[in-house]
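Student: Sequence first, then the predicted structure, then my questions.
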Amino acid sequence: MSGKSPERDKPWLFRTYAGHSTAKASNELYRKNLGKGQTGLSVAFDLPTQTGYDSDHPLARGEVGKVGVPISHLGDMRSLFEGIPLGEMNTSMTINATAAWLLALYIALADEQGVDRSKLTGTVQNDILKEYLSRGTYVFPPAPSLRLIKDTIVYTGRELPKWNPTNVCSYHLQEAGATPVQELA
């Protein structure tokens, strides 16, 4: 045995959690970072996108593009990833309540780019219970949320074998008062 392991010796992904103002401005930032050697993308979405509001909805007023990129439709997703070949990119989307919908937009864009879905690599956080228990940015109550989590996991397991369908983030639970034991549970 040579002592080399393809998995162990694979280079780490380098990505910056980023997204702001508009999809076009965020795309410019992503392309600049990739040009400087960043090897993946980590998309930060704005609060209206996180909670399922279109950017032009009255409840989104004052929040659009503030803490991340606003995505309301496939056109926004096209602008966000213009010039970025999704088949060659590992993309992390830190999104929960609207994870299934945003993953569907990402897949639709990959289809437009002619990418074989089985080649897509990345992660969608899809930790909807965290939103319910700690942040308050949930869209659906717990039972339907659990169903969305499960459906996303089943779908990605079948259609996107290189995709991580969930990324549990217990930090917010701790901030909401959970003990370390409760975080693990």
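Tutor: Received the coordinates, thanks.
Student: use CA for all of it now, contacts and neighbours both
Tutor: Noted.
Student: And the helices in this protein?
Tutor: For the chain, the helices defined by DSSP state H occupy 23-35, 47-51, 74-80, 99-112, 128-130, 142-159, 171-175, 180-184.
Student: Now tabulate those helices in JSON lines and tack on distance to residue 12 and mean neighbour count.
Tutor: Formatted as JSON lines, the helices of the chain follow (distance: least, Cα to Cα, whole Å; neighbours: other Cα atoms under 10 Å):
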{"stretch": "helix 23-35", "distance to residue 12": "14", "mean neighbour count": "18"}
{"stretch": "helix 47-51", "distance to residue 12": "28", "mean neighbour count": "23"}
{"stretch": "helix 74-80", "distance to residue 12": "24", "mean neighbour count": "18"}
{"stretch": "helix 99-112", "distance to residue 12": "23", "mean neighbour count": "18"}
{"stretch": "helix 128-130", "distance to residue 12": "27", "mean neighbour count": "23"}
{"stretch": "helix 142-159", "distance to residue 12": "23", "mean neighbour count": "15"}
{"stretch": "helix 171-175", "distance to residue 12": "23", "mean neighbour count": "15"}
{"stretch": "helix 180-184", "distance to residue 12": "26", "mean neighbour count": "11"}
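Student: try it against this one:
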Amino acid sequence: MPQMQKDRPWLIRTYAGHSTASASNALYRANLAKGQTGLSVAFDLPTQTGYDSDHVLARGEVGKVGVPVGHLGDMRALFDEIPLEQMNTSMTINATAPWLLSLYIAVAEEQGADVSKLQGTVQNDLIKEYLSRGTYVCPPKPSLKMIADVAEYCYTNVPKWNPMNVCSYHLQEAGATPEQELAFALATAQAVLDELKPRIAPEDFPAMVGRISFFVN
């Protein structure tokens, strides 16, 4: 009889983050100790829109719907004692995705991780934020460039990382029909891939397409 091999366990991640980086880190480590197989980070509204926690416009919003991360020290505290080279992390962040991913990679480097082995997903759908949710920083054209900048960087340096999650979920919440939602999602994905195509070797383009994930209603 051939030796049977077990399937890899499902990647189970609790979408979590609150109050402070240290408190969220304690929650993450507790969940991992109970058998959770990955992490999904929720960031607070100031972090999503690029404001420091002490900015006047952040007042009343710090740590409410996610964890505040304003600098490398926050990211370091968030993943303290969590070996990022062994982790699969999802970060639900869009307008500030390039900066938050860079902080994550910097913490991994501090831990001595091989950055090319990092696994996870950054949502990085700045177009969706402009269309439906309003937490964008830049208008569509520079936003599209930033999405592609992240994807190109990951393609070159962090090949196991998913550089974008096309998230049309919020479009239905903003009033779109299911058909409209899917149309916008596919149009966004197409626009991103059109932006990326000149930057990627033709033989590698199918692999890049395979790294774009979707989150739809």
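Tutor: All right, it came through fine. Bear in mind the structure is a predicted one, so any value in this text is a computation, not a measurement.
Student: Distance to residue 64 of structure 1 added to the helices of structure 1, as JSON lines?
Tutor: Formatted as JSON lines, the helices of structure 1 follow (distance: least, Cα to Cα, whole Å):
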{"stretch": "helix 23-35", "distance to residue 64 of structure 1": "11"}
{"stretch": "helix 47-51", "distance to residue 64 of structure 1": "6"}
{"stretch": "helix 74-80", "distance to residue 64 of structure 1": "13"}
{"stretch": "helix 99-112", "distance to residue 64 of structure 1": "16"}
{"stretch": "helix 128-130", "distance to residue 64 of structure 1": "21"}
{"stretch": "helix 142-159", "distance to residue 64 of structure 1": "24"}
{"stretch": "helix 171-175", "distance to residue 64 of structure 1": "22"}
{"stretch": "helix 180-184", "distance to residue 64 of structure 1": "31"}
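Student: Quick one: neighbours of the counterpart of residue 129 of structure 2 in structure 1, just the number.
Tutor: Residue 129 of structure 2 maps onto residue 131 in structure 1 when the alignment is built from TM-score structural alignment. Neighbours of residue 131 of structure 1 under the rule other Cα atoms under 10 Å: 22.
Student: try residue 117 of structure 1
Tutor: 19.
Student: what about the helices of structure 1, which gets the closest to residue 68 of structure 1?
Tutor: helix 47-51 (7.4 Å; Cα to Cα).
Student: so the closest one corresponds to what in structure 2?
Tutor: Against structure 2, helix 47-51 of structure 1 falls on residues 45-49 (TM-score structural alignment).
Student: what sits against the closest residue to residue 142 of structure 1 other than its chain neighbours?
Tutor: Excluding the flanking residues, the one nearest residue 142 of structure 1 by Cα to Cα, 6 or more residues apart in numbering is residue 129, at 6.7 Å. Contact partners of residue 129 of structure 1, counting by Cα atoms under 8 Å, 6 or more residues apart in numbering, are 138, 142, 145, 146.
Student: What distance do you get for residue 110 of structure 2 to residue 26 of structure 2?
Tutor: Between residue 110 of structure 2 and residue 26 of structure 2 the computed distance is 20 Å (Cα to Cα, to the nearest Å).
Student: er, residue 89 of structure 2 actually
Tutor: Residue 89 of structure 2 is 16 Å from residue 26 of structure 2, by Cα to Cα.
Student: How about residue 11 of structure 2?
Tutor: According to Cα to Cα, residue 11 of structure 2 and residue 26 of structure 2 sit 20 Å apart.
Student: And residue 180 of structure 1, what's its match in structure 2?
Tutor: Per TM-score structural alignment, residue 180 of structure 1 is aligned with residue 178.
Student: how far away is its match from residue 11 of structure 2?
Tutor: Using Cα to Cα, one gets 27 Å for the distance from residue 178 of structure 2 to residue 11 of structure 2.
Student: What sits closest to the residue most central in space within structure 2 if chain neighbours are left out?
Tutor: Central residue of structure 2 (Cα atoms, centre = their mean): residue 122, 1.9 Å from the mean position. Leaving aside its sequence neighbours, residue 122 of structure 2 sits nearest to residue 91 (Cα to Cα, 6+ apart; 4.9 Å).
Student: Now check structure 1 for the residue matching the one you found.
Tutor: Looking across to structure 1 (by TM-score structural alignment), residue 91 of structure 2 lines up with residue 93.
Student: Can you report how many residues lie near that match?
Tutor: 22.
Student: Enumerate every residue touching the equivalent of residue 112 of structure 1 over in structure 2.
Tutor: By TM-score structural alignment, residue 112 of structure 1 lines up with residue 110 in structure 2. Listed by Cα under 8 Å, 6+ apart, residue 110 of structure 2 has no contact partners.
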